[in-house]
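A.B. asks: Sharing a model that was predicted from the sequence below.
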Amino acid sequence: MIAVLEFLKEHRKKILIIIFVIVLIRFINLVGRDRDYNRFEGLIIDLLKPGFVVVNSIEEFSKGTFRVILDYKSVKEENEKLKDKVENLNYNLKQIEKIMLENHRLRELLNFKEFAPYKVVGGSVIGHSSENWSNVLVIDRGSKAGIRRKMPVVAKNGYLLGITQQVTAHTAQILLINDGNFVAGGLVQRKDSRDLGVIKGQTQESRLLMNNLAWDADIRVGDTIVTSGSQYYPKGLPIGKVISVSPDNYGLTQAALIAPFIDVRRVEEVLVITDFSTKVDLLEPLNSDHQLEGERE
């Protein structure tokens, strides 16, 4: 008897909960029956009313939570689908913009090709030199397309870009105008001048140097400098604008700094002039049609 009492005392809370649950289930089963409760059942039902409210609240909360979980999963899946659609649209938009920019650049090249009576080969830039002392880029056309060493290369609007250097069957290296090893004959385009000098690249600068100008050469800030014509360059390819003039070689000659028309770092397509044997002088057309887009400081 003592052991039973000890057990009941030790587990009284659990026993009370079990009894409460049994009674609750018993009287819940009474709900909905088509008869009147007796006084005892009615009293118990009233006493258990808070329990009914709690059970009902728990049930409603469980249903609501489950519904939220299902809705969240559905919304998450829908958001993932929308995210994928947005990413695809952004990708397609970028591709369209890329194509439009490429078409614009190609139109500028084609304008020069139609205007200049030269044989040309178009190419796309596929690489740049990594050395700080060299300015070279690589295009995807080579000897198979008719390109050889020492051929002039132009970018948009016929702006001089450089000259071919090493050539393989399917690629060609271009020595850019701002490389320290680049040299070309330069001419002041202005009709009442036509003074000559030598254009040299400056690897560490974004400017070109034009020296060997006569001490009395008529060259001014703002003058356009073009190729003077030689074995390797046709006459009249635009190079850049004069931004400063100063005495050189103790006043025996003059030198000028030239801002090139083309930013070599942004070139993506080029034209290699494979034949300019027609010897056409481009000075007059270029003077009216090819202007500097913006003088760089």
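C.D. replies: Noted; the coordinates are in hand. Bear in mind the structure is a predicted one, so any value in this text is a computation, not a measurement.

A.B. asks: drop to CA atoms for contacts and neighbour counts, all remaining ones
C.D. replies: OK.

A.B. asks: end to end, how far does stretch 219-234 reach?
C.D. replies: From its first residue to its last, stretch 219-234 covers 21 Å (Cα to Cα, to the nearest Å).

A.B. asks: which other helices and strands contact the longest helix belonging to the chain?
C.D. replies: Among the segments of the chain that qualify as a helix by DSSP state H, the longest is helix 49-115. With contacts taken as 3 or more Cα pairs under 8 Å, 6 or more residues apart in numbering; DSSP states H and E, helix 49-115 sits against strand 269-275.

A.B. asks: follow-up on the earlier one: now the longest helix of the chain, how far from the centre of its chain.
C.D. replies: Offset of helix 49-115 from its chain centre (Cα atoms, centre = their mean, to the nearest Å): 23 Å.

A.B. asks: so that helix versus strand 269-275, what angle?
C.D. replies: Taking axes from the mean of the first three to the mean of the last three Cα atoms, to 10 degrees, one finds helix 49-115 and strand 269-275 inclined to each other by 20 degrees.

A.B. asks: Beyond helix 49-115, next helix or strand please.
C.D. replies: strand 119-128 (DSSP states H and E).

A.B. asks: Tell me which stretches of the stretch 151-297 of the chain form helices.
C.D. replies: 283-289 (DSSP state H, counting those that start in this stretch).

A.B. asks: What ranges does it have for its strands?
C.D. replies: 152-154, 160-167, 172-176, 183-188, 196-200, 208-214, 224-227, 238-248, 253-260, 269-275 (DSSP state E, counting those that start in this stretch).

A.B. asks: Let me know the angle separating the longest one from strand 196-200.
C.D. replies: Relative orientation of strand 238-248 with respect to strand 196-200: 100 degrees, computed using the same axes, to 10 degrees.

A.B. asks: Strand 238-248 - contacts with which helices or strands?
C.D. replies: By 3+ Cα pairs under 8 Å, 6+ apart, strand 238-248 packs against strand 224-227, strand 253-260.

A.B. asks: Residue 63 is nearest to which of the strands of the stretch 151-297 of the chain?
C.D. replies: Nearest to residue 63, of all the strands of the stretch 151-297 of the chain, is strand 269-275, at 64.4 Å by Cα to Cα.

A.B. asks: putting a second one here so we can go through both:
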Amino acid sequence: MLIKPLFSHGPVPGYRMLLCAIVAFALMFAEHRFSRMEDLRAQMTTVVAPIQWAVSVPSDVLTWGSLALSDQRALVDENRRLREQLLTLSHRVQRMASLTAENVRLRELLNAAGQTEMPYITAELLSLDSDPFTHQMVIDRGRRDGAYVGQPVMDASGLVGQITAVSAYSSRVLMLADANHAMPVQVNRNGLRFIVQGSGRYDTLNVMHVPDTADIREGDLLITSGLAGRFPAGYPVARVSEVAHDPGQPFARVTAAPVAQLQRSRHFLLLFPPPTIEPEPGDRLWDETFSIIEPPLELMQ
């Protein structure tokens, strides 16, 4: 069936076009002049709304289908990525378990005991020594709390110093930066042992008698060596800040910066390391030591 065009060539269709134009101008004039046209237009829109909805249904269906397919694709890709991450993390966990078991076996071979939790109590700063040539402070723990002379004192970053005097309710602490304080340390990277002495400044410690050929570098972490039984082994003390080699000198000039916040910390830990076992007369170690120290009888006669 052929659709007859509204405007075709000829004299009669020309009149039709003119009539449509006049009607259009009349509707525009009526809408501009009369307010009732807005109500009429609203009613016509209500009548035409189902037709507009029916016309838009195919487009909405296509849009919803494309979004559903894209969301499904995104979920599939995300699921694949999560599976890959799960496998990677599972491999790492298995590797960590293997390394832990290997560490246990090595400890058993070396007959080394694992580190145990060390008892401690907390303390707070009471005052700082007013003498500019000393670096000491007073904390609020004393003899009634179990504090004792020589007890290690730490903050959240590292070793601060040791207790040098104890009263019933407070203790005096000699800090690492004091020029009268010295302690044995070792390089965490290779185990080399040295003596660290305070320089009288909060930010500098002197590493004493370092051979010029020693393997020590800037940035090396110095930790307590545990020698002399005063400080427990393995606690951070300082980090090497400068290594200077003087030509022709047997020792290098090495300085380090304390890792503890000596000028800012207000809360501290007082450690209770296990007591050291010293040889007594009659022990095999005592006898072997004195057999080495004592001169032969031939030389004494």
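C.D. replies: Looks like it arrived, so ask away. None of these values were measured; they are calculated from a predicted model.

A.B. asks: so what number do they get for TM-score?
C.D. replies: The TM-score (TM-score structural alignment, normalised by the length of structure 1) is 0.51; 162 aligned residues with a Cα RMSD of 2.1 Å.

A.B. asks: Just put the strands of the stretch 151-297 of structure 1 in a markdown table and tack on distance to residue 76 of structure 1.
C.D. replies: Formatted as a markdown table, the strands of the stretch 151-297 of structure 1 follow (distance: least, Cα to Cα, whole Å):
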| stretch | distance to residue 76 of structure 1 |
| --- | --- |
| strand 152-154 | 53 |
| strand 160-167 | 53 |
| strand 172-176 | 52 |
| strand 183-188 | 63 |
| strand 196-200 | 62 |
| strand 208-214 | 59 |
| strand 224-227 | 62 |
| strand 238-248 | 58 |
| strand 253-260 | 55 |
| strand 269-275 | 45 |
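
A.B. asks: on that earlier part again, will you turn the helices and strands packed on strand 238-248 of structure 1 into TSV that also has mean neighbour count and distance to residue 21 of structure 1?
C.D. replies: Shown next, in TSV, are these (neighbours: other Cα atoms under 10 Å; distance: least, Cα to Cα, whole Å):
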stretch	mean neighbour count	distance to residue 21 of structure 1
strand 224-227	28	100
strand 253-260	23	92
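
A.B. asks: Now these in JSON lines, please, with extra columns for distance to residue 148 of structure 1.
C.D. replies: Shown next, in JSON lines, are these (distance: least, Cα to Cα, whole Å):
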{"stretch": "strand 224-227", "distance to residue 148 of structure 1": "20"}
{"stretch": "strand 253-260", "distance to residue 148 of structure 1": "25"}
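
A.B. asks: Which of the ones you listed sits closest to residue 240 of structure 1?
C.D. replies: strand 253-260 (4.0 Å).

A.B. asks: and residue 70 of structure 1, what pairs with it in structure 2?
C.D. replies: Taking TM-score structural alignment, residue 70 of structure 1 has no aligned residue in structure 2.

A.B. asks: Residue 57 of structure 1 versus residue 70 of structure 1, what's the distance?
C.D. replies: Residue 70 of structure 1 is 20 Å from residue 57 of structure 1, by Cα to Cα.

A.B. asks: go on, residue 225 of structure 1?
C.D. replies: For residue 225 of structure 1, the distance to residue 57 of structure 1 - Cα to Cα - is 88 Å.

A.B. asks: And for residue 218 of structure 1?
C.D. replies: From residue 218 of structure 1 to residue 57 of structure 1 the distance is 98 Å (Cα to Cα).

A.B. asks: who has more neighbours, those two?
C.D. replies: Neighbour count, other Cα atoms under 10 Å: between residue 218 of structure 1 and residue 57, residue 218 has more, with 16 against 12.

A.B. asks: Pull up the gap between that one and residue 235 of structure 1, please.
C.D. replies: 19 Å.

A.B. asks: And residue 209 of structure 1, by the same measure?
C.D. replies: Where residue 235 of structure 1 is concerned, residue 209 of structure 1 sits at a distance of 19 Å (Cα to Cα).

A.B. asks: again, but for residue 109 of structure 1
C.D. replies: 18 Å.

A.B. asks: Then residue 88 of structure 1?
C.D. replies: The value you get for residue 88 of structure 1 to residue 235 of structure 1, if Cα to Cα is used, is 49 Å.

A.B. asks: now swap in residue 130 of structure 1 and tell me
C.D. replies: 32 Å.

A.B. asks: which residues touch the closest residue to residue 162 of structure 2 other than its chain neighbours?
C.D. replies: The shortest distance from residue 162 of structure 2 to any non-neighbouring residue, by Cα to Cα, 6 or more residues apart in numbering, is to residue 152 (4.6 Å). With contact taken as Cα atoms under 8 Å, 6 or more residues apart in numbering, residue 152 of structure 2 is in contact with 159, 160, 161, 162, 163, 230, 231, 270, 271, 272.

A.B. asks: Map residue 265 of structure 2 across to structure 1 for me.
C.D. replies: Checking TM-score structural alignment: residue 265 of structure 2 goes with residue 267.

A.B. asks: Would you agree that match is in contact with residue 127?
C.D. replies: No: assessed by Cα atoms under 8 Å, residue 267 of structure 1 is found out of contact with residue 127, at 10.9 Å.

A.B. asks: Of the strands of the stretch 151-297 of structure 1, which is nearest residue 103 of structure 1?
C.D. replies: Taking these one by one with Cα to Cα, strand 269-275 is closest: 10.6 Å.
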